[in-house]
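Participant: Just to be clear, the model below is a prediction. Sequence and coordinates:
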Amino acid sequence: MNKNHHLAIVGGGSVAVSFLAQFIARLQNTEMGTSRLRITLFEPTGIIGQGTAYQADLNTNLLNVPANNMSLYDENRGHFVNWISSLSEKELQGYGIERVDGNEFYPRPLFGRYVGDQFNRVVRQANALGVEVEVVHESIIAIEKQPNKNILLRDGSGHRYEADRIVLCNGNLSSDKFDALLPHTGFFNSPYPVNGLLETIPRDAAIGILGSNLSAIDAIVALMAGGHTGPIHCFSRQGKLPSVRSTRPTAVGNKMTRGAVLELVAQQGGHLKINHIFERLREMIQYHSSTVDFQDVRGQGENAKEQLDCEILASLSQERPWQSVLASTNEVIDLLWYYLAPPEKREFQDKWLSQWMSRRSMFPMKNALKIQSMMVKDQLHVHAGFQSCRPGAGKQYFDMDYRDKLDVIQSLRCDFVINATGFSQNVEKSTDPLVVNLLKSGLATPSEYGGLKLDFPTGGLLSSDGKLTEEITVLGSLARGTYFWTISMDVNARLANQQARQIIAKLAFQSESVKA
């Protein structure tokens, strides 16, 4: 390499480490000289690999995906499980693990430790190649294109850095749904870290949880582990809990391949409709079972308690092939979303997204049984028809309003409220300085489906005038509008691997051009 190259990675969470690990692995297998390549990773916390999802916290925070699909490496799906197997018996016991099983749902802090461990290993690999990897404990707040085609990064302390390639792995944006409640004592804008809930909330307090999906499950199970005795009320529009993963997973045959998706797209004239995808999923489910149990797919039960009872019974007694089929679509879900016709995307967002999230986002049996036990004790209640959360004037309480089955407004008083509705995908409402500056400068533009508009093949930023900045690519939650299911590690690892391959190819081409 006859030209100095500087690669900047903004963010130090699991997606950033996945990219870096696969970038260095690919670099090892190229003939490109590396002695003049420099990599800077910007992570203000100084803690690499954890982020919100995998930070050091209670072991009750379980992965919602089996361990055998949680690798940082797209082409080595068993990497995480193999790493777990290398731990001592004492270390495993610290995470409540008696034996290593790739089908298990292990504590998320364990995955965070794995990511941090891999980062240290990858840095050593890079150094052996002559590649310098520097970690800067600062937040990048602005990015600007320079006349010399390099890109200027500016951090919160006023320091400036130049790079010719940037990968944005910013992580999740904070929820913006209940900003008016932020100043009020007793309001938590996120459940995480859940051990903070136990340290702050008295055990006998009445708690309101906004949302009833996976983050709500984490909060409830943590409070239960801490010996909470007061009532807990979840409020959401639909009043539904996520699906419970079957304890008898189906080995999916007749998978949807990327080639098959492209062939279907060609047959349909370049765009897909929702019913095309639905029909293909139905065929895949019927491959394993002659009929599709649509009641089971949609979820059964008149209320959350009945629904959970049905979920647990079904997941203990049968395979539920629809779950495995939906999970298998991760291999092609970005293609399905990309080729879905714009009107169909809008219809999905408006009519089907909520149901998709409640059924596709599944949680493990271990926590489902804990939730069920709290419902049996009449300690946990899930309410549909959420209307509003009103803080009491000058007092530490909140009135939670919801519509009951008779469409009558009811109100419950809670001492503390936890926002478990998840992170924001609306960049236009974000107060994150980097996101604000990217939009203000026109270097980036919002996607109507969440996150930033990107070029699908490369992940490069699209500016407000539609121009591609291929030197700046995006991974993780800010890529949601382009690739859809960017909350799953296997999808992010695949996209990170793709970007690593493309960037190395581009750098190698530039090096050859310099030689010529």
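Facilitator: That came in fine, so what should we check first?

Participant: For the rest of this, base every contact and every neighbour count on C-alpha atoms.
Facilitator: Fine.

Participant: quick one: T34 and N127 touch, right?
Facilitator: No - applying Cα atoms under 8 Å, one finds T34 not in contact with N127, separated by 10.0 Å.

Participant: who has more neighbours, these two?
Facilitator: Set T34 next to N127 and count neighbours by other Cα atoms under 10 Å: T34 wins out with 20 against 12.

Participant: ok, that one to I166 distance?
Facilitator: 18 Å (Cα to Cα, to the nearest Å).

Participant: With R282 instead?
Facilitator: R282 sits 41 Å away from I166, going by Cα to Cα.

Participant: now do L454
Facilitator: Separation of L454 from I166 (Cα to Cα) stands at 14 Å.

Participant: likewise L369?
Facilitator: Taking Cα to Cα, one finds L369 at 44 Å from I166.

Participant: ok so, going back, out of L454 and I166, which sits in the busier spot?
Facilitator: L454 (29 against 26).

Participant: For the residue nearest to the spatial centre of the chain, give me its contacts.
Facilitator: Geometric centre of the chain, nearest residue: I487, 2.4 Å, by Cα atoms, centre = their mean. Applying Cα atoms under 8 Å, 6 or more residues apart in numbering to I487 gives the contacts 476-477.

Participant: Which of the helices or strands spans it?
Facilitator: Element membership of I487 [criterion: DSSP states H and E] is none; it lies in no helix or strand.

Participant: Please compare the first structure with the one that follows:
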Amino acid sequence: MSLTNIAIIGGGACGISAYIELFLQLRIASRHQEVGITIIEENEEVGKGLAFGTKEPGHILNTQADLMGIHFSEPEHFSEWLIRHEQRVGHEVVDNQGRDEAFTTRRLYGDYLKEQFDHYFALAKEEGMQVDVIHARALSITKSGEQFEIRLSDNRKHQCDFVVLAPGTPVADNYPELNDKENYFGSPWPSDPILAKIPKEADVAVLGSSLSAIDALMTLADNGYTGKIRCYALDGLMPRVQPDKQAVVERNFITLKNLHEIQRSKLRNPTAKEVFRLFIQEAENYAGGKIDWKAVSREDKSAQERLDEDIAIARDGGDALINIPYSLRYDSSEMWKWLDADEKQKFKKWLGRFWAINRHCMPLYNAERVAGLFHDNRLEVFSHLEDVQYDDDQEGFCMKYGKGEEAFEKYLINATGPASSVKTMKSELMQSLAADGLVEADPVGGIKVNTETMQVITDNQVNPHFYAIGHITNGVLLDVNAVWFNVKMIGKLCRHLTGQILGRAS
């Protein structure tokens, strides 16, 4: 009997979680010796990709440890791992909550991922399963019948029956005209090119003010940079600050029950406006009175003033705009699926930036460090970025922002965050898949998938043997930047995929 081969493209958190869960389900069904799994990962170490291969101590997880377990239905597995390895982890834990809920460095989490993968890779071999790792980039995929052929960067081609697309967080290629410029860095990660090429005393410009920009700031702060740092962003809003102990709100208004009531009473899905109205009711109920919603953006205050205020709020346990989105974390993705595509687009346009900064906050530890940069007069944040152009004569970057203001910068780090649309993903594989019609861009972002099985959809048809997981599904799904959510979806994916294999083999 010929082996059924599964190829997992990507050896980061999603790829590792999918591999482990597939192995476990096949082994429990005693079909593991009929299936081979190949992980395709360009980095030498599985688990040490863009997100968790960082060497910087200031790059810390933005989610507490008890939600970061890599195993399906065991979100606390990583926090338990920290407790068992207390002597080993040392200063890698930013312990502002306690070991089971602490924030840790991302490099420590990369060690955890690698350890989990190594254990289950060796175990699969001991159990007689054919498993392999190919250290190369997947460049393109062609499909012939039910078979896939993956073209690799080392000139090899790999044949398989099933593909799980788990390429990790896609870097944004939103300034392609700058890619060949000497002092332009297309991403804060990896930090090695930044540290090698930017002098320690130089002033540095950063595109963006989100969590990716915070990573850029931490890289510079951790490595003794003494120059000024200027962030240029569309809105100038920085992530808000997570409380030490975040309150879980008992919701009465923005609930699945109330949204389902709209479906059954009005025979349609809820609108973005209706969802926001329920949120307003919830927030004002929690706050104990009316909220001045026009003042919520605090546009009359500088980024430094907003951050100081947010740190004080976090130390006091957070407010409605932080604690309610946090309390929605297990329901928000289901609510998102109940919005029609045009309503999702309205939500992103009207409320997306506010949802992002309140739902995906920075840990207090890093917020205090960023505040220190402000107070030392080393950091400025400018809003209303209009244009970035390279000046060949001056060999630098002309920044247009604010109300007709301009500045010249010698060094520029793009920290605008992950690409949300397929066309801006800096990935030869994703561009090839889109051009060949093997994936289809969703109008809200990412690619189209069946949210119950994670099978890729093109032309309104599922590709039965082609699956996708992670940030590349950011339109049809909501919390795709959260490990715990992706692990949950990986459970669905693996149950469906193994069900197909077991059905074929029986």
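Facilitator: Structure received. Quick caveat: nothing in here was measured; it's all calculated off a predicted structure.

Participant: hmm, back to that, need the counterpart of the residue nearest to the centre of structure 1 in structure 2.
Facilitator: With TM-score structural alignment defining the correspondence, I487 of structure 1 maps onto N481 in structure 2.

Participant: now swap in A53 of structure 1 and tell me
Facilitator: So, by TM-score structural alignment, A53 of structure 1 is matched to A51.

Participant: Am I right that its match is in contact with R106?
Facilitator: Yes - between A51 of structure 2 and R106 there is a contact under Cα under 8 Å: 7.4 Å.

Participant: So between these two, which is more surrounded?
Facilitator: R106 (24 against 19).

Participant: Now check that one against structure 1: what is it aligned to?
Facilitator: The alignment partner of R106 of structure 2 in structure 1, by TM-score structural alignment, is R108.

Participant: That match and P66 touch, don't they?
Facilitator: No - between R108 of structure 1 and P66 there is no contact under Cα under 8 Å: 11.3 Å.

Participant: mind listing what K240 of structure 1 touches?
Facilitator: Neighbour list for K240 of structure 1: 212-213, 303-304, 307, 358, 382, 384 [criterion: Cα under 8 Å, 6+ apart].

Participant: Go ahead and name everything in contact with stretch 173-181 of structure 2.
Facilitator: 184-186, 390, 419, 424-426.

Participant: Give the buried residues for that stretch.
Facilitator: By neighbour count with 16 or more other Cα atoms under 10 Å, stretch 173-181 of structure 2 contains the buried residues 173-174, 178.

Participant: Can you find the partner of G491 of structure 2 in structure 1?
Facilitator: Matched by TM-score structural alignment, G491 of structure 2 corresponds to N497 in structure 1.

Participant: who's in contact with the closest residue to that match other than its chain neighbours?
Facilitator: Leaving aside its chain neighbours, N497 of structure 1 sits nearest to Q22 (5.8 Å; criterion: Cα to Cα, 6 or more residues apart in numbering). Contacts for Q22 of structure 1 were tallied using Cα under 8 Å, 6+ apart; they are 73, 496-497, 500.

Participant: Neighbour count for those residues - can I get that in CSV?
Facilitator: Below are the contacts of Q22 of structure 1 laid out as CSV (neighbours: other Cα atoms under 10 Å):
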residue, neighbour count
Y73, 24
A496, 30
N497, 24
A500, 23
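
Participant: In TSV: these, plus distance to S411 of structure 1 and secondary structure.
Facilitator: Below are those laid out as TSV (distance: Cα to Cα, whole Å; DSSP: H, G, I helix; E, B strand; the rest coil):
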residue	distance to S411 of structure 1	secondary structure
Y73	49	coil
A496	46	helix
N497	50	helix
A500	52	helix
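
Participant: Name the nearest of those residues relative to T45 of structure 1.
Facilitator: A496 (22.2 Å; Cα to Cα).
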